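>>> sequence first, predicted coordinates after that:
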Amino acid sequence: MTNTARILVVDDEPDVEALVTQKFRREIRKGQMEFVFAHNGQEALDYLDKDTEVMMVLSDINMPKMDGLTLLTHLGEDYQDLKTIVVSAYGDMENIRTAMNRGAFDFLTKPIEFDDLEATINKTLKHLELFRQLQREKAEAELARATLSRYFSPNVVKTLSEGTGEIEAGGKRCEATFLFTDLAGFTPLVEATDSDTIIALLNDYIEGVARVIFAHEGTVMKIIGDAVHATFGAPVPQPDHAVRAVNAALEIDAFSEGFRKIWNESGIDLGLTRIGVNTGEAVIGNFGGKSFFDFTAYGDAVNVAARLEAANKSLGTRICMSETTRAQISDFYGRPSGNLLLPGKSKPLTAFEPLTKERDALPAMENYRTAYSKLAEGSDTARQLFAALIADLPDDPLILLHLQRTLSGAINVDIEIS
């Protein structure tokens, strides 16, 4: 857009063009202002349809074909960014009120006092510049926010842009629920597949997983290759962060299984997605310096979530969550997986597999829980109960796991995870 202020003068008096051009000759010569002319409201609208550079309209009221008040109505409907100064011999209060109600920025009476007109034009131009500057700043802010949203979670962007609680350098300790995902066998797949296919696959996969996390108002902390690390309950506190995380895990699982099937049918041997979920305290916040920051979390609760994700490989499951997460969900649908002896831990952690409400309601799941309780008690009947379940769910990973363990002489639910 040019720096010259283009002003449309709408007046049917024959000497107006010469008077205006003479009065503002210095501004015109310096390129500060440019005046164009129309003789009635309709001519003005026809001109504006072709010229998008007009910033201001100076309009008379009494004109043929279309008067100035009617023109104001059209300008208010179709050219809201323009500012209009009404210049008229009809300076009574009724016309002034009508003009202002229809969007006039100012009102001057004829005969024209050119010093007043110049002052009014300059005041209006300053207002326009301020208005357009605010529009530019708003557009830049929206662009910056949109750009940030491509790199950070909406929750982080919201906290940064709205100032609802600045993310403190170094962070603070709080309770949250952490979710880790990993795509099994992805590294060998990368080595055996062309780069264009891998890029398309990974972009769609990460987009799908992130979209689920955002839908449950979680925050993506990191994306490392095919792995996604997310948190619920920070930076925006959420009393139901455990519920959100588990629901997100189930939805990610459904998305990933459908996604895997599509790629498998196209000849790409895409592995399953393993998910770990844990609730606990961690130090969460902005770590780094003035030139770079990393919004992340540190603490044992985060490490346990990562280990639970890896534990799925030993269990044969796709989702593994901790007892601390289970304790925060009143209407929990799922089953115990086992007491896991995780690396670096002296005490076992009771793990669970969350289920959809429909799968949880299957009679076989209640029978599984009965068999599991017998195994936890050290009862010899556990082996027979797990064996009977094979007929109903022959491919169920936890049934197969515990049956194999009982056949090998296991008499409890403790499982060592390497």
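Looks like it arrived, so ask away.
>>> alpha carbons only for contacts and neighbour counts from here, please
OK.
>>> the residue lying closest to residue 47 once chain neighbours are set aside - how many residues pack around it?
In space, and not counting its chain neighbours, residue 47 is closest to residue 38: 7.8 Å by CA to CA, 6 or more residues apart in numbering. Residues near residue 38, counting by other CA atoms under 10 Å, number 18.
>>> quick one: residue 38 from residue 56, how far?
Using CA to CA, to the nearest Å, residue 38 is found at 13 Å from residue 56.
>>> need the residues touching each of these two.
In terms of CA atoms under 8 Å, 6 or more residues apart in numbering, residue 38 and residue 56 are both contacted by the residues residue 8.
>>> you'd agree residue 169 is up against residue 287?
Yes: using CA atoms under 8 Å, residue 169 is in contact with residue 287, at 5.9 Å.
>>> longest single strand anywhere in the chain?
Using DSSP state E, we find that the single longest strand of the chain is strand 273-288.
>>> what comes up buried for that one?
Using 16 or more other CA atoms under 10 Å as the burial criterion, the residues of strand 273-288 that qualify are 273-287.
>>> which residue ranges of the stretch 301-418 of the chain form helices?
In the stretch 301-418 of the chain, the helices defined using DSSP state H, counting those that start in this stretch lie at 323-326, 357-360, 363-377, 381-389, 397-407.
>>> I'd like those helices laid out as TSV, including distance to residue 106.
Putting the helices of the stretch 301-418 of the chain into TSV (distance: least, CA to CA, whole Å) gives the following:
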stretch	distance to residue 106
helix 323-326	64
helix 357-360	66
helix 363-377	76
helix 381-389	84
helix 397-407	78
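>>> structure two is appended below for comparative analysis:
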Amino acid sequence: MRDVPLILAVDDTPQNLDLLTRRLRSQGYEVATAADGEEALTRVAELAPDLVLLDIMMPTLDGIETVRRLKADVAYRHIPVILVTAKSDPRDVVEGLDAGGDDYLTKPIDHAALLARVRSMLRIKTLHDTVQSQARELAEWNRMLEQRVAEQVEQIARMGRLRRFLPPQVADLVLSERGGMDPLESHRRDVTVVFGDLRGFTSFAETAEPKEVITILREYHAAVGDLVMRYEGTLERFVGDGVLVLFNDPLPQRDHTERAVRMSLKMRECIQILAEGWRKRGHDLGFGVSVARGHATLGSVGFEHRLEYSVIGTVPNLACRLCSEARSGQILLTKRVFACLRDTIEAVSIGDLHLKGFHRPVAAFELVSSRWSSDEATCAAIDRKAE
């Protein structure tokens, strides 16, 4: 409601309008007037007054029909209406109240009664306006809440997708730093790819009991998975005994090639420990790994019901083919990986390899050792798990 309430006085007698106007204005109210029912409806549409004082006996459109039309309009039915009638016509009062009037006054109008009824109806109007305002605020809060819930649900969904590939702290960082950007959208980036698999696994899987095959895979995957999380790599996929891990996406990493080689060394150490336990159980398994670097296309691939994050291009293919050339215990590097880390690793050239799918020979290097400190605690923890 306005700071100063606006009252619409409706009467076909100018003297009555003048009297009502002077009385109401003397109490600080704003007053607008109308001479008949048709004009009253027009003025209500124009001004949206806080209260209507409506004479019943008027030509053309009387007060009863006017209030009936007014209350039939959902936009104006909340405006209180005080009907003004003669003492000798109680039937008009009853009909007017049934039509939607909120109160009534009889002529001649008593000044005290007029002001009391006006104050009463304006209090009701104030309460209505307060409720309406609160309802609008509540609706806006609900809309904002629904929007926030939708955003949080989407964030949780994105977090769920990221947690399949990244350690939790990295997934949190990706979400907080990228904001509305989706790191799983298709893009191109310079990455380092690690591919490793078990040696002798195919023949082992053909002869061993299914339960033992699954047990070996779970021990192997647990060991590899722990290391991927520790070095903040992105687990692109497990394919049986093969594992593909990439670095520098979705989270940018300046030292992505160093991380990849460090992890490869740790994988070799830890899988060797596991392999000793497997040999005691009668299974002769080894582990080979390769590291390649280059530009690749990354993002979600699949269809509506199954989407997966993937790295596509020459680099993952090169890592896979190079790994197939590695003997048990060997870590093979591409020329670019060797060039990036030549000051911190010791590697020897094994010449140019003719790899399936590559038209030109590929220069390869075998990693012998590094100048980085060894972390025996990780291998010891994985060793305890295997036992």
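Arrived safely, thanks for sending. This structure is a prediction, so every number in the text was calculated from the model and none was measured.
>>> which stretches of the stretch 201-350 of the second structure form strands?
Under the criterion DSSP state E, counting those that start in this stretch, the stretch 201-350 of the second structure contains strands at 234-239, 242-247, 286-303, 306-312, 331-334, 345-353.
>>> residue 38 of the second structure: which of these is closest?
strand 286-303 (64.3 Å; CA to CA).
>>> and the closest one against the first structure, how far off on average?
In the superposition with the first structure, the average deviation recorded for strand 286-303 of the second structure is 1.6 Å (mean CA distance after the TM-score superposition for the first structure).
>>> packing partners of that strand?
Under the contact definition 3 or more CA pairs under 8 Å, 6 or more residues apart in numbering; DSSP states H and E, strand 286-303 of the second structure sits against strand 187-199, helix 256-280, strand 306-312, helix 314-324, strand 331-334, helix 335-341.
>>> make a markdown table from those and add distance to residue 347 of the second structure to it.
Output for those, formatted as a markdown table (distance: least, CA to CA, whole Å):
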| stretch | distance to residue 347 of the second structure |
| --- | --- |
| strand 187-199 | 17 |
| helix 256-280 | 12 |
| strand 306-312 | 27 |
| helix 314-324 | 15 |
| strand 331-334 | 9 |
| helix 335-341 | 8 |
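>>> what residue in the first structure is paired with residue 68 of the second structure?
Residue correspondence to the first structure (TM-score structural alignment): residue 68 of the second structure is left unmatched.
>>> where does residue 68 of the second structure fall, secondary structure wise?
Element membership for residue 68 of the second structure (DSSP states H and E) is helix 63-72.
>>> please apply the same query to residue 85 of the first structure.
Using DSSP H and E, residue 85 of the first structure sits within strand 83-88.
>>> swap in residue 104 of the second structure?
Going by DSSP H and E, residue 104 of the second structure is in strand 103-107.
>>> name the helices or strands packed onto that strand?
Packed next to strand 103-107 of the second structure, using 3+ CA pairs under 8 Å, 6+ apart, are strand 81-86, helix 111-163.
>>> if we can go back for a sec, got the angle for the helix holding residue 68 of the second structure vs strand 81-86?
Between helix 63-72 of the second structure and strand 81-86, the angle comes out at 170 degrees (axes from the mean of the first three to the mean of the last three CA atoms, to 10 degrees).
>>> buried set for helix 63-72 of the second structure?
Buried, per 16+ other CA under 10 Å, within helix 63-72 of the second structure: 63, 64, 65, 66, 67, 68, 69, 70, 71.
>>> from those residues, which two are the most distant?
Going by CA to CA, the pair spanning these furthest: 63 and 71, at 12.0 Å.
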